[in-house]
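Chemist: Give me a model of this one.
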Amino acid sequence: MEEVHKSSSSALLSLNAEADPSTKPAKVRLTCMLATSVFASVIGSSFQFGFQTGVLNNPQQLLQDEYQYAFAKDRNGTEAKLTDEQVTLYWSLTVSLYAVGGMIAGFTGSYFATTLGRKKMMLLNNIVLMIGVALMVMARYIRLFELIITGRLILGIHSGFSTVVAPLYLNEISPVNLRGGVGTLHQLGVTLGILISQILGLQQIFGNVKYYHLLFGTPAVAGLLQLLTLPMCPESPSWLYITKLKVEESRKALCTLWGKADVEHQLSLYAAEVNAQKNRPKVTFGMMFRLRHLRNPLIIAVVMQLSQQWSGIIAVLNYSTSIFKSVGLAETSAQYSTIGTTGAIVSMTILGVLFVDQVGRKPLHLGGLSGCLITMVLLTIALFIQVSADWAKYMSIVALVLFIISFAIGPGSIPWFITAELFDQASRPYAISLATLVNWTANFSCALLFPLMQEGIGNYVFIPFIVLLILFVLFTFFKVPETKNKSTEEIVSLFKKGKTDNEDVSPL
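Modeler: Got it, this is the predicted structure:
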């Protein structure tokens, strides 16, 4: 039976390869199953990443008090408390180990995504989620802050896997004409997760001593939704065809996702990619750096990930509450204003979903970075003159909101899914893992260094980001290709023009 299956698959590969993959695909409409598959991926992976990113913001002081007083008292049976230095150390571990978990999972995620498949990896990742959530909730009752620290590490691993597999799956289930909009939904899920965590973290809801365990338990609900919806969704058709050579299963998955539209053309593209890979060595992490046709798009993917995290978004968001306080808003009002800025990111990301396949990736990313650059210059000027001019405080708020809108237009969403577009099936998981590792590392470095920069250089704190934004704008203008309405084969060929086969496989 196995020989029959192999011969059948080989025949289909040959048959599909005879189709002309260079013809333009017909437009595919959004089907119910495609929408369900996108929802399952976004709610269980993208949303979770965003929620865990923002969940500690509002209850930070509450948890630090718990570390210092209640947890220590219950453990020692005395009125003794932790010192301020100990609390700072343990809180630093709580924040930083989440990023460490993300970096570890981001680097190893390609192996699991390739071996297990995209769908199965997302399902199994819920085990990691539930363990992390359970530890965070149990800390409320067992009174061990080490459970929160360990839980954050495990949830970082879950988020790292999510940031690898969600963009992969969304890219591979999407038709070319919807790929940008569907890919942007990953960032929409992230921003919605941050927004919901900020709302639920308010003191009036779950951000209090009595209910903060419910805040930490909320991700279990989203995980359950994925477990209920994802099993009915198909596996990635390209993974089934190109990685596993399961041609009929790939055809069935495409028909389920897209209806009958353009399925045979897509199968011909898969077949062409399989045939192109026959005479090439198996892709490894090392080859991503040695081969020009892989290294060049990898550099683009890495720089775009850096442009997201080093745009200054973390610095601006960290500064936002103090900026709102500077115009006389109370603590609670400043928190509501910060939630409002996150809502602005969500709104602009929705616009990105609607327009990315019409306007294109490069114009949106370039426009977003340029907007970030201009508004950060205005914000820096406002910080210098607000001591002598009260109106400058309001100028800083306007600059803050415009920066966030600019970020959401381009750098917030496009780096995640364009990485998947730049590579073929064999190299895509490795590229996304490396790009994800860079993203998490850049995030960690900003979170670690910005407080030191803020203390050390004061009102000059945004100038390093201004310099970086200038470099990112120039790089995007000269080096980033437009991938709108292009198939994987067309995009990959952009990096191979003018090169012989020997050059393609020779180390540099």
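Chemist: switch to C-alpha atoms for all contacts and neighbour counts from now on
Modeler: Noted.
Chemist: mind checking how far residue 243 is from residue 454?
Modeler: 48 Å (CA to CA, to the nearest Å).
Chemist: what about the longest helix in this protein?
Modeler: Longest helix in the chain by number of residues, with DSSP state H as the criterion: helix 84-116.
Chemist: and the helix or strand following that one, which residues are buried?
Modeler: Sequence-wise, the next helix or strand downstream of helix 84-116 (DSSP states H and E) is helix 118-142. By neighbour count on 16 or more other CA atoms under 10 Å, the buried set for helix 118-142 is 118-119, 121-123, 125-126, 128-140.
Chemist: which residues does residue 253 contact?
Modeler: Residues near residue 253 by CA atoms under 8 Å, 6 or more residues apart in numbering: 234, 235, 236, 237.
Chemist: could you redo the last one with a cut-off of 6 Å?
Modeler: Contacts for residue 253 (CA atoms under 6 Å, 6 or more residues apart in numbering) come out as 234, 237.
Chemist: who does the strand or helix carrying residue 352 touch, helix- and strand-wise?
Modeler: In this assignment (DSSP H and E), residue 352 forms part of helix 331-359. On a contact count with 3 or more CA pairs under 6 Å, 6 or more residues apart in numbering; DSSP states H and E, helix 331-359 meets helix 179-200, helix 313-326, helix 391-409.
Chemist: Could you also give me the structure for this second sequence? I'd like to compare it with the first:
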Amino acid sequence: MAASFLAELAQHRCLLFLIVILGFGGNLLVGFQVSVIAYPSQDVQAFLNASWVRRFGVPLSPETLTLLWSFVVSVFCLGGLCGNLASGALLHQCGKKKALLWSDLLVILGAVLIGFSQMADSGEMLLAGRFCYGVSAGICMNTIGPYLAESSPQRLRGFAITASVVFFSLGKVLGQVLGLREVLGGPSRWPLLLSLNGAPALVQLLLLPLFPETPPHLLLQNGDKEACLRAMRTLWGPNCGHRHEAQVEEILREAEADAADGKRKWGALEVLRAPALRRPLALALLLVLGLQLCGLSAIYFYAFDVFRTARIQEGLIPFVTLGTGACEFLASILCSTIIDRFGRRILLWGGFLMMGLSMALLILALFFQDRLPWLSYFCIAFIFLFVVFYAVGPAGATFAFMMEIFGRAVRPPALVILGTILWFGLFLSGMGFPVLVESMGYFCFLIFLAVDAGIAAFVYFFFPETKGRSITEITNELQGMNLGGKRAPGGSLCTKL
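Modeler: Predicted coordinates for the structure are as follows:
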């Protein structure tokens, strides 16, 4: 099995290079910014306070400084929301490749602003740079998945999408390593640390033009079948001619289905109003909310606060945080190699179930650690287990599922809707999680436990499997499900959705 998988990857080496380029210049940068911002927090706050004193002669109050710092963290999410909202029109006008090139320019602009913010004594440049990073992240998260889904053969579609998520985890690890005080986390080096995103973006800006636009875009938007076939030969290799023609026929069938519905271009409001899309949109929305409320996003935004709540020694916190990032990275690699073998559904419900179990054990360990201090070590272990199950299951399988339940024409506006909820949720969790921890302590994890257990049950009973199936087959199965859970003749899943 492993030998045949590696042989197929070797045959599709151009696609593999595309995955690396998109991951290195896209998802890696998003993961890096999510994790790295926690490390220079004290130094950036000192810079903001000193800049205020030089301008106005009085220091900021602790409450105002904390609020300003929270905004520095969360403005990335506001930028992500703006990039997400703009991505639908950008993808339609420019295509996926050009959209990513514009995104690279935004990253480079943000890196320049942040890199010179301390020299210019300007907190506004820091905020503007973080906002540019966020806009780029919003574009990337709505572009990279569809780019790879449309550029991959059906048998490697899950691997391609989840492999790009591996770079998101790698970005987190790099942020944790480079953010250490012994590396680039010092008071004079934080502008360099936060502006490192510019280098991978420049690499992608130079290399991505060497790869083709997605075959469906070339065929349907440009009306160029020869260019579509050339792109397939480039990405899949020249020895798959029968698959090239079969894929062209599948693209045309999907376009004919859209034309039969009277839709060639979908808007977000039209997607929300379409009865046939309510069920796939609801399933995808449930997974997006699950990623928001499973507990991991809040942990990575305020990792130090979470581990202090678990009573881990202050000097060990940076290294424990680094360990969780390394576990997520390795587990995401495992997910990318098994998702096309086991499918999306089992990784989703199994991942959420084991995350809920890990969270329950963590709550118990935190409850009894006053009487049994050695349970602090088990707290660390349960956090690690939670991160591993998150990366093996929902982290990669969610995005693969979302790419596969929407047709090509519907996918951009559907992702705008889902991305709006995702980025708005990230902003609220970034602003509100410290208050939640302060008011509830470790009992706030009960909320995450309930969410994980509930979603695991819902996925197990109500979600279809999408592995190895065409968009048309998946759409027909979802449309054949009525409110009682029974399918039209030929359906395979009977639930009570």
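Chemist: returning to that earlier point: which bit of the second structure covers the longest helix of the first structure?
Modeler: Counting by TM-score structural alignment, helix 84-116 of the first structure falls onto residues 62-94 of the second structure.
Chemist: What's the average distance for that stretch when superposed on the first structure?
Modeler: In the superposition against the first structure, stretch 62-94 of the second structure averages 1.5 Å from its aligned positions (mean CA distance after the TM-score superposition for the first structure).
Chemist: Grab the most central residue of the first structure for me.
Modeler: Centroid-nearest residue in the first structure: residue 163, 4.7 Å away (criterion: CA atoms, centre = their mean).
Chemist: Residue in the first structure paired with residue 107 of the second structure?
Modeler: Under the alignment (TM-score structural alignment), residue 107 of the second structure pairs with residue 129 in the first structure.
Chemist: Next, find the distance separating residue 325 of the second structure from residue 20 of the second structure.
Modeler: Distance from residue 325 of the second structure to residue 20 of the second structure, by CA to CA: 20 Å.
Chemist: So which of these two has more stuff around it?
Modeler: Taking other CA atoms under 10 Å, residue 325 of the second structure and residue 20 do not tie; residue 325 has more neighbours (26 against 18).
Chemist: What lines up with the more buried one in the first structure?
Modeler: Alignment note (TM-score structural alignment): residue 325 of the second structure maps to residue 342 of the first structure.
Chemist: Could you measure from that match over to residue 192 of the first structure?
Modeler: Separation of residue 342 of the first structure from residue 192 of the first structure (CA to CA): 8 Å.
Chemist: Could you do residue 95 of the first structure as well?
Modeler: Plainly put, residue 95 of the first structure is 21 Å away from residue 192 of the first structure if you go by CA to CA.
Chemist: more neighbours, the two?
Modeler: More crowded of residue 95 of the first structure and residue 192, by other CA under 10 Å: residue 192, with 24 against 19.
Chemist: Excluding sequence neighbours, find me the nearest residue to the counterpart of that one in the second structure.
Modeler: Matched by TM-score structural alignment, residue 192 of the first structure corresponds to residue 170 in the second structure. Of all residues not flanking residue 170 of the second structure in the chain, residue 329 sits nearest, at 5.6 Å (CA to CA, 6 or more residues apart in numbering).
Chemist: again with residue 384 of the first structure
Modeler: Distances taken as CA to CA, 6+ apart put residue 459 closest to residue 384 of the first structure, at 6.5 Å, once the chain neighbours are dropped.
Chemist: So what's the residue count around the aligned residue in the second structure for the one you found?
Modeler: The alignment partner of residue 459 of the first structure in the second structure, by TM-score structural alignment, is residue 442. Residue 442 of the second structure sits with 18 neighbouring residues when counted by other CA under 10 Å.
Chemist: how close does residue 442 of the second structure get to residue 226 of the second structure?
Modeler: 59 Å.
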